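J.: Need a 3D model of the following:
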Amino acid sequence: MTKKYAIIVAGGSGSRMLSDIPKQFLNLGDRPILVHSIQRFIAIGRIEIVLALPKNAIEYWDKIKTEYFENTQNIKTVEGGATRFQSVKNALMSIPEKEGLVAVHDGVRPFIPTKIIEETFRLAAIHKAVIVAVDSKDSVRLTKDEKNFSIDRKTVKLIQTPQTFDLEILKDAYQIDEKETFTDDASVVEQHGFSIFLTEGSYKNIKITTPEDLEIGEVFLKNLNE
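T.: Reported below is the predicted structural model:
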């Protein structure tokens, strides 16, 4: 059976959330946002989690993790870097194996459906590089040289996580030098010469970065629990 890994990137601060507490540790319902995200991956079974945290957050995580997880042996913690690229690279370096599948997920996307996680792993075994995306509901304009142009929103996809890959391919891709254009893992793998396969995401798979996002998250959580 192919071994599965999930790298959960949780390097954010509370600046946009207007909070002294890093956003991943803010409560959503009765537990931190980050805990919800990790639980989504554990729910699929037989998976190892690598959690990339800022150095100053690791001690706090170590204090609270046993409140939410009976078994933390399959949740490894690594120190994140100054950028998302560096955090993912550090997490990849902590995985000794070369063979397997690895999903990279934002720690503040707590509503990713487990069926979508499972589907990305299934497709990654075939296509090697899979990311979830949704259609844009809004009109879209492209800005260039102080001008802006309307473009067909049907040609635009909004990218989410998880982004799931063949482990060896992702490790090899992260050997290249970091660029400002690397906003996600797909852009790194694409630069390495691999094509990206898109699969359907979820509009509820929001990234919680602002107080408004947290309010929306509370509504989603309430609906889940009803």
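
J.: only C-alpha atoms for contact and neighbour calcs from this point on.
T.: Noted.

J.: How about the residue sitting nearest the centre point of the chain: what's its closest non-neighbour residue?
T.: Geometric centre of the chain, nearest residue: His105, 1.7 Å, by Cα atoms, centre = their mean. Spatial nearest neighbour of His105, chain neighbours left out: Pro162 (4.4 Å); criterion: Cα to Cα, 6 or more residues apart in numbering.

J.: ok, and what's touching the helix or strand the one you found falls within?
T.: Assigned by DSSP states H and E, Pro162 belongs to strand 157-166. For strand 157-166, the external contacting residues (Cα atoms under 8 Å, 6 or more residues apart in numbering) are 99-106, 109, 117, 120-121, 124-125, 128-136, 185-186, 201, 205.

J.: ditto for stretch 167-181
T.: 85, 89, 92-93, 98-102, 128, 187-189, 191-192.

J.: Swap in 7 Å and give it another go.
T.: Phe85, Lys89, Leu92, Lys98, Glu99, Gly100, Leu101, Val102, Val188, Val189, His192 (Cα atoms under 7 Å, 6 or more residues apart in numbering).

J.: so who does Glu118 touch?
T.: Ile44.

J.: Repeat the analysis, applying 10 Å as the threshold.
T.: The contact partners of Glu118, by Cα atoms under 10 Å, 6 or more residues apart in numbering, come to Phe41, Ile44, Gly45, Ala124.

J.: Sequence B follows; please return its structure for comparison with A:
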Amino acid sequence: MKYYAVIVAGGAGNRMQTETPKQFLLLNNLPVLMHTIKAFALSEFQPKILLVLNQEQHSYWNKLCVEFNFNIPHTIISGGKERFHSVKNAVDTITEESVISIHDAVRPIISKDLIDKSFQYALENGNAIAAVKPTDSIRKKKDDNTEAVNREDFFMVQTPQVFKSDIIKNAYNLPFDNNFTDDASVVEQSGIKINLIEGERNNIKITYPADLEIAEWFLNKNAL
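T.: Reported below is the predicted structural model:
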């Protein structure tokens, strides 16, 4: 069986209050995206890494790889208009039977254990979606009001989201829908049952400036 890791790096970084896309911001003196790729390169499954980047960012990324002497093998795929199209562009290049992990470029603190666990579970069960239980109270909007809901009924979905190739390739033959929020929602629309596995609290998505400081703390803690 072959294994692939599709790293999706299409964000513009608008909420980071910086002109530099968040996947290129420095985290412990290394661009965020490089930390993410390094995590998958350490996996026991040794996936082939496909990096999905906006066409306009390819040359900048190549310059960063030279500047930081970053030589982990990976293939660059051009991104699309929406995340859906970016993932589809990568998935469509895979022609062999395989297990495909799809991961946000801006989740750089993911552990080797979670990567390996998700590959193994998807291999055995068709798909594996990392998720954690919310710790905060949750309220649901209802008309002009809100109402309390039981947080035990909800999950906070992360990446990686891992699928056998036939499942994910079939799902991405569907037409784009604005209700597709992640790969699991696309696969679910194709009629496949989604399997959740336990994610990690430190598998944060870098979205706001404070997230970089939190990610740096996790990296330094893990290095001790």
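
J.: TM value for the aligned chains?
T.: Here the TM-score for the pair of chains, by TM-score structural alignment, normalised by the length of structure 2, is 0.95; 222 aligned residues with a Cα RMSD of 1.2 Å.

J.: picking up where we left off before, which of the contacts of stretch 167-181 of structure 1 has the largest number of neighbours?
T.: Within those, neighbour counts (other Cα atoms under 10 Å) peak at Val102, which reaches 30 neighbours.

J.: Translate that one into the numbering of structure 2.
T.: Under the alignment (TM-score structural alignment), Val102 of structure 1 pairs with Ile100 of structure 2.

J.: in structure 1, which spans are strands?
T.: Here structure 1 has its strands, by DSSP state E, at 4-9, 27-28, 31-32, 48-53, 75-79, 101-106, 129-135, 140-144, 147-151, 157-166, 197-200.

J.: how about these in TSV, adding distance to Tyr68 of structure 1?
T.: Converted to TSV, the strands of structure 1 look like this (distance: least, Cα to Cα, whole Å):
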stretch	distance to Tyr68 of structure 1
strand 4-9	16
strand 27-28	13
strand 31-32	8
strand 48-53	15
strand 75-79	12
strand 101-106	19
strand 129-135	28
strand 140-144	41
strand 147-151	46
strand 157-166	22
strand 197-200	30
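
J.: Select from the contacts of stretch 167-181 of structure 1 every entry located in helices.
T.: Phe85, Lys89, Leu92, Val188, Val189 (DSSP state H).

J.: What is the burial count for the closest residue in space to the third one that isn't next to it in sequence?
T.: Among residues not flanking Leu92 of structure 1 along the chain, Lys171 sits closest, at 6.5 Å (Cα to Cα, 6+ apart). Neighbour count for Lys171 of structure 1, taken as other Cα under 10 Å: 19.

J.: cool, and the one 3 residues further on?
T.: By the criterion of other Cα under 10 Å, Tyr174 of structure 1 has 20 neighbours.

J.: Please report how far it lies from Lys89 of structure 1.
T.: 6 Å (Cα to Cα, to the nearest Å).

J.: my guess is Glu215 of structure 1 contacts Asn27, does it?
T.: No. Counting by Cα atoms under 10 Å, Glu215 of structure 1 stays clear of Asn27, with 11.4 Å between them.

J.: Which residue of those two possesses the greater neighbour count?
T.: Taking other Cα under 10 Å, Glu215 of structure 1 and Asn27 do not tie; Asn27 has more neighbours (15 against 12).

J.: gap between the match of Val102 of structure 1 and Leu33 of structure 2?
T.: From Ile100 of structure 2 to Leu33 of structure 2 the distance is 19 Å (Cα to Cα).
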